[in-house]
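Colleague: Fold the following for me, if possible:
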Amino acid sequence: MDLGEYRRDYVKDGLSRKDLVADPMQQFSHWFAQALELSRNDAVSMPDPTAVVVATVGENGMPSQRTVLLKFYDTRGFVFYTNYGSRKAREIAGNPQTSLIFVWLEMERQVRVCGRATKVGVAESTKYILSRPKESQMSAWVSSQSKPLTSRQALLQKLDEMKRKIGEGKVPIPSFWGGFRVEPQEIEFWQGGSSRLHDRFQYVKKEGLWQPPVRLAP
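Modeller: As a prediction, the model looks like this:
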């Protein structure tokens, strides 16, 4: 299928240096707040601004990506949760250098993050796990993430068995499930531009300090 003629122009907004603040995490907060606000607008189709693609690299050098949900962020970095036996977790254990990308097409924006991923503390993971709906907590137990599965029915049967076993009781905290925090060393803000002349600004951290943003060619 030739898609060479399938295109659209990006004309919603522009991005200049005067629009940016010195701290890229504050800049992210500004854009993220706008994305959240837009997602609550019933007239706009923007289902989940917390969705973020996580890219890791396997021991054979092959990169892999998957979409997860951002669950927390602050000046230390961006946090998502997973099974520590999953492919992404195994690859992070072998190579903690990780990349994230937020794509907000409705705003014609992207944010790209490069940094080092580390496990969050047990207390932080436990707090989040306990905030999840009970069935979601049980799902963490019944799914051996990234491993082969005979059928969906087998998975649902395991969930039903656990529901009967737990009853009205509390779901145990799994030691094999928790968070990763990606501590950014590089953050790029991308705003779509007319005639493919997009606006790109890159922040880089050196010796623990964020350097002034640099405009990149589109």
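Colleague: When you work out contacts or count neighbours from here on, use the C-alpha atoms and nothing else.
Modeller: Noted.
Colleague: dump the residue contacts of the residue nearest to the spatial centre of the chain.
Modeller: Geometric centre of the chain, nearest residue: V52, 3.1 Å, by CA atoms, centre = their mean. V52 makes contact with T67, V68, L69, L70, L100, I101, F102, V103 under the criterion CA atoms under 8 Å, 6 or more residues apart in numbering.
Colleague: now with 10 Å?
Modeller: Residues near V52 by CA atoms under 10 Å, 6 or more residues apart in numbering: 66-70, 80, 100-104, 111-112.
Colleague: hmm, which of those residues are the buried ones?
Modeller: Buried by 16 or more other CA atoms under 10 Å: L69, L70, F80, L100, I101, F102, V103, W104, V111, R112, out of the contacts of V52.
Colleague: Double-check the fifth one against T56; I have them as touching.
Modeller: When you say that, I think you mean I101. No: at 12.0 Å, I101 does not count as touching T56 under the criterion of CA atoms under 10 Å.
Colleague: Give me the buried positions along the helix or strand that contains T82.
Modeller: Counting by DSSP states H and E, the element that carries T82 is strand 77-83. Buried residues in strand 77-83, defined by neighbour count with 16+ other CA under 10 Å: G77, F78, V79, F80, Y81, T82, N83.
Colleague: Would you do the same for the sequence below? I want to compare the two.
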Amino acid sequence: MPDGDIALKLPTMRVAYEGGTLGESELLPTWHEQLQRWLDEAASQGLPDANAMVLATAGGDGMPSSRTVLAKGLDERGVVFFTNYTSAKSHDLLATRYASATFPWYGLQRQVTVRGTVEKVRSAETAAYWAQRPRGSQLGAWASPQSIVVSGRGTLESALANVERQFADAETIPVPPHWGGWRIQPETVEFWQGRADRMHDRLRFKNTRGGWKVERLGP
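Modeller: Predicted coordinates:
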């Protein structure tokens, strides 16, 4: 199909959002309990990668970047994901100490956006998660020069083969020194539910000096 034909259809592409409502009385007492509820519902509905979130960062120069990562921890302290500490995202986080992450549950006409400061998780927390990872994923973390330009796929496969030989006799693989977790410590958490006529429900938990409060935002 010619590109022009695809572009002509973009203005007419729309979905009727009639999947649900979100009122203040429906919210659980805390943002993390409400987020856990929606995560559980997304998973129970069979949405693929229900814990996937689009992580947005900015470098010291203000240039924004976004990518999808998997949430691997959730409690009152924040939302945790794990990555290479030499990656582009980690460089951004070290430069600004801020991040935003959105869970896009299109199948439920919902999304949640978590926004706030970041901190590295403790090494014990990283080690506990690392022990649950498949061996292949552990090897990949050692082999991957994340965000670094490589000459081709062969370079990556060669690096993985070297790591496999290095740990061939190892029953357990240690955590790489350059790998670990980041925690987004929310200042705001917005719950969005699609509604008819684009009059969506937007309820935001906001951390204030007096504690958390809930605000309704215009759609």
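Colleague: follow-up on the earlier one: which ones among the contacts of V52 of the first structure lie within helices?
Modeller: Per DSSP state H, helices hold no members of the contacts of V52 of the first structure.
Colleague: hmm, which two among those are most spread apart?
Modeller: Maximum pairwise distance among those (CA to CA): 18.1 Å, between F80 and W104.
Colleague: which residues in the second structure does the lengthiest strand in the first structure match up with?
Modeller: Longest strand of the first structure, by residue count under DSSP state E: strand 177-191. With TM-score structural alignment applied, strand 177-191 of the first structure matches the range 179-193 in the second structure.
Colleague: hey, where'd the helices end up in the second structure?
Modeller: Under the criterion DSSP H, helices of the second structure are mapped to 3-9, 31-44, 88-96, 123-130, 135-143, 153-166.
Colleague: Please tabulate those helices in a markdown table, including the columns mean neighbour count.
Modeller: What follows is these, written out as a markdown table (neighbours: other CA atoms under 10 Å):
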| stretch | mean neighbour count |
| --- | --- |
| helix 3-9 | 9 |
| helix 31-44 | 17 |
| helix 88-96 | 19 |
| helix 123-130 | 14 |
| helix 135-143 | 17 |
| helix 153-166 | 14 |
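Colleague: can you list the ones you listed in TSV and add distance to G218 of the second structure?
Modeller: Below are the helices of the second structure laid out as TSV (distance: least, CA to CA, whole Å):
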stretch	distance to G218 of the second structure
helix 3-9	28
helix 31-44	19
helix 88-96	29
helix 123-130	38
helix 135-143	42
helix 153-166	47
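Colleague: Quick one: closest of these to M199 of the second structure.
Modeller: helix 31-44 (20.4 Å).
Colleague: With the first structure overlaid, how far apart is the closest one on average?
Modeller: Once fitted to the first structure, helix 31-44 of the second structure is off its aligned match by 1.2 Å on average (mean CA distance after the TM-score superposition for the first structure).
Colleague: Who are the packing partners of that helix?
Modeller: strand 73-75, strand 78-84, strand 98-105, strand 110-120, strand 179-193, strand 201-208, strand 211-216 (3 or more CA pairs under 10 Å, 6 or more residues apart in numbering; DSSP states H and E).
Colleague: export these to TSV and tack on distance to Y17 of the second structure?
Modeller: Converted to TSV, these look like this (distance: least, CA to CA, whole Å):
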stretch	distance to Y17 of the second structure
strand 73-75	28
strand 78-84	28
strand 98-105	13
strand 110-120	10
strand 179-193	9
strand 201-208	11
strand 211-216	19
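Colleague: G154 of the second structure is nearest to which of the ones you listed?
Modeller: Comparing these under CA to CA, the one sitting nearest is strand 78-84, at 20.8 Å.
Colleague: Pull the contacting residues for the alignment partner in the first structure of K206 of the second structure.
Modeller: Using TM-score structural alignment as the criterion, K206 of the second structure maps onto V204 of the first structure. Shown in contact with V204 of the first structure (CA under 10 Å, 6+ apart): P24, C114, P184, Q185, E186, I187, E188, W210, Q211, P212, P213, V214.
Colleague: Filter the residues you listed down to just the buried residues.
Modeller: P24, C114, P184, Q185, E186, I187, E188, W210, Q211, P212, P213.
Colleague: I figured the last one hits D19, correct?
Modeller: No: checked against CA under 10 Å, the pair P213 of the first structure and D19 is beyond contact range at 11.2 Å.
Colleague: I'd like to check which residues are in contact with E91 of the first structure.
Modeller: E91 of the first structure makes contact with A55, T56, V57, G58, E59, P63, S64, G85, Q97, T98 under the criterion CA under 10 Å, 6+ apart.
Colleague: burial measure for the last one, as a count.
Modeller: The reference is to T98 of the first structure. Using other CA atoms under 10 Å, T98 of the first structure has 21 other residues around it.
Colleague: I'd say it and G58 touch.
Modeller: No: between T98 of the first structure and G58 there is no contact under CA under 10 Å: 11.1 Å.
Colleague: ok, back up a step: and of the contacts of E91 of the first structure, the nearest to E124 of the first structure?
Modeller: For the contacts of E91 of the first structure, the nearest to E124 of the first structure is G85 (18.7 Å; CA to CA).
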